[in-house]
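In: let's see this in three dimensions:
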Amino acid sequence: MVNVVFIHGTGVRQKSYDQSWRKVERGLARVRPDAQLLPCFWGEAHGARLALDGASYPVRDQDRGLTGGTDDDGLGPWPALDVEPLAEIRALAATSGEDESGYVPGRRDPWDGLADRVRALSEADLPRDPSELPTGGGDTTLWLTEELGAYVADAARTVADEISHELSGGDAPVNGESLAARAVVALAIHLADAAEDADEPLAVDGADRDLLVEVLTDRLGGKDRGAIGGGALWAANGLFGATPRRRDRTTDKIVPAGGDILRYQARGEGLRGRIAEVVELTRERDPGRPVVLLAHSLGGIACVDLLATRAVPGVDLLVTVGSQASFLYEIDALAGLRRGADLPGHFPRWVNLYDQRDLLGFVGERVFPGRVKDIRVNLRQPFPRSHTGYFAHAPLYDKLASELP
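Out: Prediction:
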């Protein structure tokens, strides 16, 4: 018989651990009925939690911004436009009805007219001198003009084509000029980001961005000075629902996952000690029976750190699943082993399972030649399910069965 200690990864609490436990228990029972599965749940004792009930959060105000009181974050549709610059146009097209004015000989569709004006925009339409700036503009607005100028014409053509394709024949535009101007500025920012290929997004102040929208709205003949209102307001409101409206709720959701990692990097001795304790208790209960550590994600990092810093008698095999241990070693962030150092002689046999679609799963054979065996699995899932779905993957247990002592 063999004892398999199951160690979970980051962000896992009791309910999730129980679900994974049942999957591992069934999977091992099918391929190795002689395996005894043992728990090593650490999420509650050694995971991250908000001990002061979120006292570190900034106080949330009630600033309703410039959007007519519809968005208490004051961002309007920008969270959606920052992801997809054409989102507001497509949202409007999704519910826009047919123009009820009917066909009039010689009458040009107003959306097509707007598209033509948008298509004519170029770098020359951006302000180049402080005297051309609306009230509130300054040096940083002109800096943004310089950074975006080369991309305005391409962005304008794309936005114009989208307006013609999606909105032509629909309800007559209300504040369509500002909607188009927002799309042009948002897309120009995206194009600048792509062209620079920098390590972080282009630094853009929201006030400067809004001033450029105001300038382009004016160039297009709009009178709303870039504000959201009228017929376009509902479209923006429809986009707000997908954005985080409350920072505390959003942070609460990411504290277990990201917080566990940060806490481990600073206070990892508690988790490593818990793993060693479970191994010792297992050996005392079943002396002479081999012990396998089956560890997912952060649990695998903790096992590598533990086994690299001291001998843990009785551990015959380490199995890491979706692990970042080799990556942390490569960037010299592994607590138990500095980059350039070899795994110690007492380190047990190590098998590492990974899925190529798992952005948090890394290989180890090229990092620790001769000391790690990589085994690839294919969950046929995109990330992040390719990271969380390992223990629901039946072939994983078939591959694991032949590796167990």
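
In: use CA for all of it now, contacts and neighbours both
Out: Noted.

In: check contacts around the nearest residue to residue 42 once chain neighbours are set aside.
Out: Here the nearest residue to residue 42 in space, its sequence neighbours aside, is residue 271; by C-alpha to C-alpha, 6 or more residues apart in numbering that works out to 6.7 Å. With contact set as C-alpha atoms under 8 Å, 6 or more residues apart in numbering, residue 271 has these partners: 42, 46, 264, 302.

In: tabulate those residues (a markdown table), appending neighbour count.
Out: Shown next, in a markdown table, are those (neighbours: other C-alpha atoms under 10 Å):
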| residue | neighbour count |
| --- | --- |
| 42 | 22 |
| 46 | 18 |
| 264 | 21 |
| 302 | 28 |
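
In: for comparison, sequence B:
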Amino acid sequence: MKNPVFVIHGVANRDLDGFTAAVTALQAATGVDMLPVYWGDLGAEDRFITAALPTRDTAPRPAGGPGSVLRDEAPSAAPSYLFADQPYLADQLEIVDTALRNELESDPGPLRGAPGAGGPTPDDIMACLATEWPDTRWLSRTGDPALLAETGRALAQTLLDTDTLANDAYGYDGLRGAPAGEPGRLRALVRRRLQDFDRIAGAAIGAVAGRVNDAVRTRFGPGTTRFLGDVLVYQRHRDAIHARVRARIDEVDPRLGRSPERPVRVVAHSLGGVIAVDMATAQEPLWTEQLVTFGSQSAFFHVCDPRGGQLLPYSGQTPVQLPASLGRWTNLWEPLDMLAFAASQVFRLDDGSSPADRPVPHAATTGLWTHSAYWDLPDVATAIAEAMADLPADTD
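Out: Next comes the predicted model:
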């Protein structure tokens, strides 16, 4: 009869009963005898993780009063229109300039007037805009051409609106009558309108970003931060966690995993897969004939920071040779799982073949945080059953 498959959980698992129930359900789905290997009590202290997560309520508001998106610094000296030291500003203003001129030319408004009428020209407007643009908080930081073009068109429409300008302290009448040597009124009008547009852009960007940020932190934040916490603890206490795995195997048979004649079979999720690969490739390895990982990171960790043991660093040219102590490896990943990585480009098995990277379809019912969804996916159970069935049974 085949020895049981040992199942090693991943990060943020602090519920022994829940993990045991998940393994029992997976055993029923696969028809493979399984034993849970629990190490969660050795993981990171995660009760107070939320205290370190920023929220919109605790984030300081920008300077300038409630809801303000304007910077607190004093206006800078008038920069060169070309912004030689900040070329991205010139690129932004080129888009604004084109949209503004096109809008002015498409409307026979009062600023166009007859030649010599004394109104500001598009060049006058852009000179003022170039002076004020670096002091915007949001517009000067956007790379969205559509937003920049709309700003140019909106500014042109403001300057073409005679009703609005007639009621403005710095309105059209003042602009037409202002001597050429006194551009202050035009600059004041451009500044006020640009600040209005900047506030609107900031409110829209802030609202969208805030909702996205809240959603990311609410749905992904706890899982991601607990993942990082357990990774940090594993790096420091690897020996203790490996000893826990070894002790669980010894409860079944102390000979298991000690030699190529008595290898083990392992299924592992997330960081559990890293644990399994680290143990199978250690100088004194856990001999593993079949490994199935899902949502795991061994390849990612190894290319970032070589794992040691019998593994050479990844050169970027050829895959890293795995020792004979890791016989076969099926690596499952879900398309939306941000914590799942491929193994076949980084590693080669001892027989020259690659680990079998196998995607599992995304199930709409799992939502966006899919890292913990593998346990209930039928395709995962099928892959495990196929991998474990493709081995001869023990006669001992």
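
In: nearest to residue 137 of the first structure among the contacts of residue 271 of the first structure?
Out: Closest to residue 137 of the first structure out of the contacts of residue 271 of the first structure is residue 264 (45.7 Å), distances taken as C-alpha to C-alpha.

In: aligned to the closest one, what sits in the second structure?
Out: Matched by TM-score structural alignment, residue 264 of the first structure corresponds to residue 234 in the second structure.

In: do you have the helices of the second structure handy? List them.
Out: Assigned by DSSP state H, the second structure shows helices spanning 16-30, 87-105, 122-132, 145-160, 162-166, 172-177, 184-215, 221-236, 238-252, 271-280, 298-304, 378-389.

In: state the distance from the match of residue 264 of the first structure to residue 240 of the second structure.
Out: 9 Å (C-alpha to C-alpha, to the nearest Å).

In: same check on residue 312 of the second structure?
Out: 24 Å.

In: what of residue 79 of the second structure?
Out: Remark: distance between residue 79 of the second structure and residue 240 of the second structure (C-alpha to C-alpha) = 61 Å.

In: now do residue 257 of the second structure
Out: Note on residue 257 of the second structure: its distance to residue 240 of the second structure, by C-alpha to C-alpha, is 18 Å.

In: could you do residue 74 of the second structure as well?
Out: Going from residue 74 of the second structure to residue 240 of the second structure by C-alpha to C-alpha gives 57 Å.

In: can you check residue 9 of the second structure too?
Out: Counting by C-alpha to C-alpha, the gap from residue 9 of the second structure to residue 240 of the second structure is 15 Å.

In: ok, residues contacting stretch 291-308 of the second structure?
Out: With contact meaning C-alpha under 8 Å, 6+ apart, stretch 291-308 of the second structure is reached by 265-274, 276-278, 282, 312-314, 326-334, 337, 339-343, 346-347, 371, 374, 384, 387.

In: filter those down to just the ones in strands.
Out: Among those, the residues falling in strands (DSSP state E) are 265-269, 326-333, 347.

In: ok, so of the residues you listed, who is nearest residue 248 of the second structure?
Out: Closest approach to residue 248 of the second structure among these (C-alpha to C-alpha): residue 266, at 12.2 Å.

In: contact partners for that closest one?
Out: Contact analysis of residue 266 of the second structure by C-alpha under 8 Å, 6+ apart lists 5, 6, 7, 8, 276, 288, 290, 291, 292.
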